[in-house]
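Colleague: Provide a 3D model corresponding to the input given below.
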Amino acid sequence: MAWRYALMIDPAASDDPRTDFSETFTVIDPATPALSVGELSTQRGDGIFESIGVVDGHPQEVEPHLARLAHSAQLCDLPAPHAEQWRQAIARALAEGPAEGEGVIKLILSRGVEHGPAPTAWVTAAQAADNTAARTRGIRVVTLDRGYDSGAPARAPWLLLGAKTLSYAVNMAAIREAKRRGADDAIFVSSDGVVLEAPTASVVLRFGDRFVTPEPTGAILQGTTQVSLFDHLRAEGRDVAYEAIPAADLVKADAVWLLSSVRLAAPVTAIDGAEIVVDAALTASFNDYLLSPRD
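Modeller: Purely as a prediction, here's the structure:
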């Protein structure tokens, strides 16, 4: 039977001195209703989340995910999450899961119920989908205009482009549009022609011996998996860089990958119909690293 688990959290203030938060957790049946009809996460997508990959019982990069959760909370004017409380919630979910295979733990923090107690928080855990095909055979992508120029985040921080919010309707619409065009996924570009990110992944390109990803401005959500891979590449003596990448350079790259916490490294085989060479050996080495225990 597939692994499924859910836990509601009574959020503690970030300066709560307790060391044991077990009394703030309530286990719930993931197959039954648990949220109020007034919950703003479902009414407005007003909240934030993180998805943590699990490999053979090990949660990958917990601290970077917690740091990004806190960053998103700050951008969205949500109460700062208590890191230790969330660590214990993650550990509780892991204790109920299998020791082998891949899974995903989601951390969700909502603004709560309208005109009521706030915030609402919960953790879910489940078996991950089989991503073998995407990691080995690759994916076809199309470029989609995100509708903002590259200077929009600085002019309009209320767009929350650097936060991982629950408002993913646009991201899912982009993936549906990519599939309507005969592709598997998309890469967002700014209206002035700068590469941004995929709807649920970071973009990494190889030009010769250099590995490049879009610079982590407020226009994108910096990926924890991308940061980890770049740390690994640096340790191997490879040259990595954060740069503003013109969209026209996508098809000039020697290789392209989309990186995310659960799918990991998916090589891109075509962009807008233009074929891209897949470096199968390098991709396999990326995924071997990303499937190893990472803190």
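
Colleague: all contacts plus neighbour counts: C-alpha atoms, from now on.
Modeller: Noted.

Colleague: which positions within stretch 186-194 qualify as buried?
Modeller: 186-190, 193-194 (16 or more other Cα atoms under 10 Å).

Colleague: go on, stretch 97-104?
Modeller: By 16+ other Cα under 10 Å, the buried positions in stretch 97-104 come out as 97, 102-104.

Colleague: what's the answer for stretch 48-60, then?
Modeller: 48-55, 57-60.

Colleague: same thing with stretch 270-283?
Modeller: So for stretch 270-283, counting by 16+ other Cα under 10 Å, buried means 270-272, 276, 278, 283.

Colleague: now stretch 207-223
Modeller: Those would be 211-215, 217-223, for stretch 207-223 by 16+ other Cα under 10 Å.

Colleague: which among these gets closest to residue 29?
Modeller: Taking Cα to Cα as the measure, residue 29 lies nearest residue 223 of those, at 30.6 Å.

Colleague: quick one: contacts for the closest one?
Modeller: 201-202, 259-260 (Cα atoms under 8 Å, 6 or more residues apart in numbering).

Colleague: how does it look with 6 Å?
Modeller: By Cα atoms under 6 Å, 6 or more residues apart in numbering, the contact list for residue 223 reads residue 202.

Colleague: sequence B follows; please return its structure for comparison with A:
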Amino acid sequence: MAWRYALTIDPVVSDDTRDDFADTFTVIDPAAPALSVGELSTQRGDGIFESIGVIDGHPQEVSAHLERLAHSARLCDLPAPHTGQWRQAVEVAAANCELGEYVIKLILSRGVEHCPAPTAWVTAAPAADFAESRTRGIRVVTLDRGFDSAAAARAPWLLLGAKTLSYAVNMAAIREAKRRGADDALFISSDGIVLEAPTASVILRIDGTYITPAPTGQILHGTTQLSAFEWLRSRGLATEYREVPASDLLKTDAAWLVSSIRLAAPITAIDAVPLANDVEFTAALNAYLLSPRD
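Modeller: This next block holds a predicted model:
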């Protein structure tokens, strides 16, 4: 990824009355080395992040992303990110994005080992081209996540509901999916409950209702899924959050993986079982997701 813009943030803000945080930002060369060798984000993946889509200079769903960043910080015992400071950082980064699709990444790390202060930075880069995934669709395979559906409540230290930098397992799952002849994976709990994809939420259409797994702490609550459900309801279509047994995948007549950068990718096969691609509906959903949204 060719980074176009980067800045670091002083994440320790004690004055809640201020409304300008420009003096807490430092613009850095995105191509130059910037992190200490003792940085815990690189040593241990000890940090959190968000990826915000940018369409023609407009950052999408910023409030939802900042709310999830704060949620991840609570789960990981990191300092609470100052919403106003991070929002301004997003605005500054977006102002340096050109026309087209970009991605802004927000990163909050525990910092350098044995130092008390966290580190934080924001980057902007052109987004990958997902046009083919959005139109022709993707094939997925189901993979056992290795935890049962009650794991998050029983073992909160697993951080299953946080968007952490520890993405080695997620990337390994995608590689395994490709070894099996698919494009992506769909995690299933060890007791047979549909969860999420490694980097996306899943939406299933069953008997005319658009269903996504309930955000019980076992999965990330997807910002794009939230936006898609708003659009669906505005069109008078039924939506539902619920526990989805893996057997319901056989009842699905259409399905999508949705995320901030890829947007809506129709699933054309699950475990090599073909699934219809509702081309017209998917095009309308992606047109909405490509429109400016706050």
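
Colleague: reformat the buried residues of stretch 48-60 of structure 1 as JSON lines; add distance to residue 67 of structure 1.
Modeller: Formatted as JSON lines, those follow (distance: Cα to Cα, whole Å):
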{"residue": "48", "distance to residue 67 of structure 1": "13"}
{"residue": "49", "distance to residue 67 of structure 1": "12"}
{"residue": "50", "distance to residue 67 of structure 1": "10"}
{"residue": "51", "distance to residue 67 of structure 1": "13"}
{"residue": "52", "distance to residue 67 of structure 1": "12"}
{"residue": "53", "distance to residue 67 of structure 1": "16"}
{"residue": "54", "distance to residue 67 of structure 1": "18"}
{"residue": "55", "distance to residue 67 of structure 1": "20"}
{"residue": "57", "distance to residue 67 of structure 1": "21"}
{"residue": "58", "distance to residue 67 of structure 1": "18"}
{"residue": "59", "distance to residue 67 of structure 1": "15"}
{"residue": "60", "distance to residue 67 of structure 1": "13"}
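
Colleague: what segments of the stretch 51-200 of structure 1 are helices?
Modeller: In the stretch 51-200 of structure 1, the helices defined using DSSP state H, counting those that start in this stretch lie at 62-75, 83-95, 132-136, 152-155, 169-180.

Colleague: right, so of these, which gets closest to residue 10 of structure 1?
Modeller: Across these, residue 10 of structure 1 has its closest neighbour in helix 83-95 (9.5 Å, Cα to Cα).

Colleague: how close does the closest one sit to structure 2?
Modeller: After superposition onto structure 2, helix 83-95 of structure 1 sits on average 0.9 Å from its aligned residues (mean Cα distance after the TM-score superposition for structure 1).

Colleague: which other residues reach that helix?
Modeller: With Cα under 6 Å, 6+ apart, helix 83-95 of structure 1 has contacts from residue 21.

Colleague: read off where it ends up in structure 2.
Modeller: The alignment of helix 83-95 of structure 1 onto structure 2 (TM-score structural alignment) covers residues 83-95.

Colleague: and stretch 61-78 of structure 1, what's buried?
Modeller: For stretch 61-78 of structure 1, the neighbour count (16+ other Cα under 10 Å) marks 61-62, 64-66, 68-73, 75-76, 78 as buried.

Colleague: do stretch 286-294 of structure 2 as well
Modeller: Buried, per 16+ other Cα under 10 Å, within stretch 286-294 of structure 2: 286, 289-290.
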